[in-house]
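A.B. asks: Predicted coordinates and the sequence they were generated for:
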Amino acid sequence: MKNIHCLFLMTVAFCIATLRLQGQATQETTGKAYKNVIRYDLSGALLYGPDRHIVFGYERVLKNNQSISINVGKASLFTADRNDIKTDSFSFNDDLKNNGFKINADYRFYLKKENKYQAPHGVFIGPYAAFAQFKRDNQWAYTDPNSQGKLVQTNLTMNIFTVGGEMGYQFILGKRVALDFVLIGPGFGYYKINAKIKSDLSQAQKEELRGAIKDLITEKFPGLNNILANKNFDNEGDIRTWNFGYRYIIHIGYVF
């Protein structure tokens, strides 16, 4: 969560500095209205790592200062090591697979009364929908003295679907550089998490191992610690819940 706080403070500071810039060439001074933006999710790359989060998007301005956009790309979970999680009987041993993807879309209304420039420059509000899937296979060492070095494999799948509303501001700097900030994005999401265990463990041992998996993802995944605070895996290895979430994104893009 410290990364999110730092990113937010950096965003506020950058916005203040940007608003002081005067005399920059924009579509108002060039006489040409640009209607397309291709963008890169900079905030996701900063939070999760540029190798694990590669999401690109496209925005198209429609009539009446409205636009529609879609963003899609690779998004995998955090990395882990052997010192992250240990229980009385299990310790984290290795990452076997770690992949996933994100896709989201929004419909924006650029507020004419609040904006000096034409869309896609200025304050916007609108609805959004987002879906993310993460898959992760891990290997755990069974540390019981009688286990003789037994290894246990787990398969984790997380599906998150969220709908909500957003408010933000998109700057057009120079002639073609777009900096897009989704600053307020409350939503309501459905979270489905499944943790399969490939081993003949007892039910108590499975509960202990799934508890370690829950500790791992809530420690590493921003926001899940609150959403899963009072949730536990059932006997089939599932957690299903609805909860409130939020959306906060910084994009950098090219206008054309």
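C.D. replies: Here it is on my side, so go on. Quick caveat: nothing in here was measured; it's all calculated off a predicted structure.
A.B. asks: use CA for all of it now, contacts and neighbours both
C.D. replies: OK.
A.B. asks: can you tell me how far Leu9 sits from Trp140?
C.D. replies: Remark: distance between Leu9 and Trp140 (CA to CA, to the nearest Å) = 38 Å.
A.B. asks: Presented hereafter is structure B, for comparison with structure A:
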Amino acid sequence: MKTLLLILLGAFFIPTTFAQDSLEVASRKNTLKLDLTHNLIYRNAYNLSWERITKPNQSMGFTVGYQEFPQVLNLGENIEAKRESDAGGYKFGAEYRFYLKKENKHAAPRGVYIGPYFTTLGFNTSREIVYTQTAEPQEARYGAKFRLYSLGAQLGYQFVFNDRWSLDLVLVGPSITRYDAGIRLEGDFEFDPEDVQNEILDALINKFPGLSDLLNEKELDSSGKLDVLGIGYRYQFLIGYRFGKYKQR
């Protein structure tokens, strides 16, 4: 944890050392990007990012998107998953980048960059289930919510082609992340809901890379909620289109 904190502090304060006397401002200051990373993890993911050059080798960016929780077929040994009745989610984020003059031959947004970022993810999912551990199978419906709040630092490289297209790769992005989860069972049943809720939680968190280790042996409280602070990671693959008034350099 100490190492992570040093990385985060460095990303916030050290970049100003590299940010002085930069290259000329890029000819087009805006880049609109499609984030393809979440398409590999979540369902129906549509995330857009906008990057704006603010200084010769600095930029700010914002992200907004919609995504649904991954399909979970196996919820536990004694739980049969039925029809999913609701699914949805969102992503919001902001970041600031410092393109390193000593490492880059070209003006931003092309080349190596570092900087801080913040993201928040939210997911809602509801499903009908059948619990088979009782003498007779009993039906119920669960509603689950996940909220992730991440503050971190990233290292990446952005390629620019023909002054119009970009390929943006976030290679390293550790963060301090707050994981907030909640599950509620509804229906006319006789089994103990706490046991079933925790079994469902275990199945759902396995869809988040590395989260199962963090929440190992963690259980929901009596109200069906779980709130944990831990380490998160960020890796991204984005394709962008650059626009804005062209200036001859």
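C.D. replies: Here it is on my side, so go on. Remember, predicted model here, so these are calculated numbers, not experimental data.
A.B. asks: Next, the TM-score between them, please.
C.D. replies: Once superposed, the chains reach a TM-score of 0.82 (TM-score structural alignment, normalised by the length of structure 2), with 220 aligned residues with a CA RMSD of 1.9 Å.
A.B. asks: which stretches of structure 2 form helices?
C.D. replies: Counting by DSSP state H, structure 2 has helices at residues 2-13, 15-18, 193-205, 211-214.
A.B. asks: ok, back up a step: out of Leu9 and Trp140 of structure 1, which sits in the more crowded spot?
C.D. replies: Between Leu9 of structure 1 and Trp140, Trp140 has the larger neighbour count (other CA atoms under 10 Å), namely 21 against 12.
A.B. asks: what residues are up against that one?
C.D. replies: Trp140 of structure 1 is in contact with 90-94, 151-154, counting by CA atoms under 8 Å, 6 or more residues apart in numbering.
A.B. asks: again, but for Ser69 of structure 1
C.D. replies: Ser69 of structure 1 touches 57-60, 105-107, counting by CA under 8 Å, 6+ apart.
A.B. asks: hmm, try it at 6 Å
C.D. replies: Residues in contact with Ser69 of structure 1 (CA atoms under 6 Å, 6 or more residues apart in numbering) are 58-59, 105-106.
A.B. asks: Give the aligned equivalent of it in structure 2.
C.D. replies: Superposed on structure 2 with TM-score structural alignment, Ser69 of structure 1 falls opposite Gly61.
A.B. asks: Leu228 of structure 1 too?
C.D. replies: In structure 2, Leu228 of structure 1 lines up with Leu215, judged by TM-score structural alignment.
A.B. asks: Please look at Phe56 of structure 1 and Tyr40 and confirm they touch.
C.D. replies: Yes: at 4.6 Å, Phe56 of structure 1 counts as touching Tyr40 under the criterion of CA atoms under 6 Å.
A.B. asks: Could you find the closest non-adjacent residue to the counterpart of Lys91 of structure 2 in structure 1?
C.D. replies: Aligning on TM-score structural alignment places Lys91 of structure 2 opposite Lys102 in structure 1. Leaving out its chain neighbours, the residue that sits closest to Lys102 of structure 1 by CA to CA, 6 or more residues apart in numbering is Ala132, at 4.4 Å.
A.B. asks: which residues sit in contact with the equivalent of the one you found over in structure 2?
C.D. replies: Structural alignment (TM-score structural alignment) places Ala132 of structure 1 against Leu121 in structure 2. Shown in contact with Leu121 of structure 2 (CA under 6 Å, 6+ apart): 90-91, 147-148.
A.B. asks: List only buried entries from the residues you listed.
C.D. replies: With burial judged by 16 or more other CA atoms under 10 Å, the buried subset of the contacts of Leu121 of structure 2 is 90-91, 147-148.
A.B. asks: of those, closest to Ser27 of structure 2?
C.D. replies: Lys91 (29.8 Å; CA to CA).
A.B. asks: Distance of the closest one relative to Arg242 of structure 2?
C.D. replies: Distance from Lys91 of structure 2 to Arg242 of structure 2, by CA to CA: 22 Å.
A.B. asks: likewise Val130 of structure 2?
C.D. replies: Shown here: Val130 of structure 2 relative to Arg242 of structure 2, a distance of 51 Å by CA to CA.
A.B. asks: So which of those two has more stuff around it?
C.D. replies: Arg242 (22 against 15).
A.B. asks: Now do the contacts for the more buried one.
C.D. replies: If you count contacts by CA under 6 Å, 6+ apart, then Arg242 of structure 2 has 30-31, 164-165 around it.
A.B. asks: In structure 1, what residue corresponds to it?
C.D. replies: Using TM-score structural alignment, the partner of Arg242 of structure 2 in structure 1 is Val255.
A.B. asks: tell me, what residue is most central in structure 2?
C.D. replies: Structure 2 has Leu121 as the residue nearest its centroid, 5.8 Å off, counting by CA atoms, centre = their mean.
A.B. asks: which residues in structure 2 form strands?
C.D. replies: In structure 2, strands defined by DSSP state E lie at 30-35, 43-55, 58-68, 79-99, 111-131, 138-161, 165-172, 175-186, 225-232, 236-243, listed in chain order.
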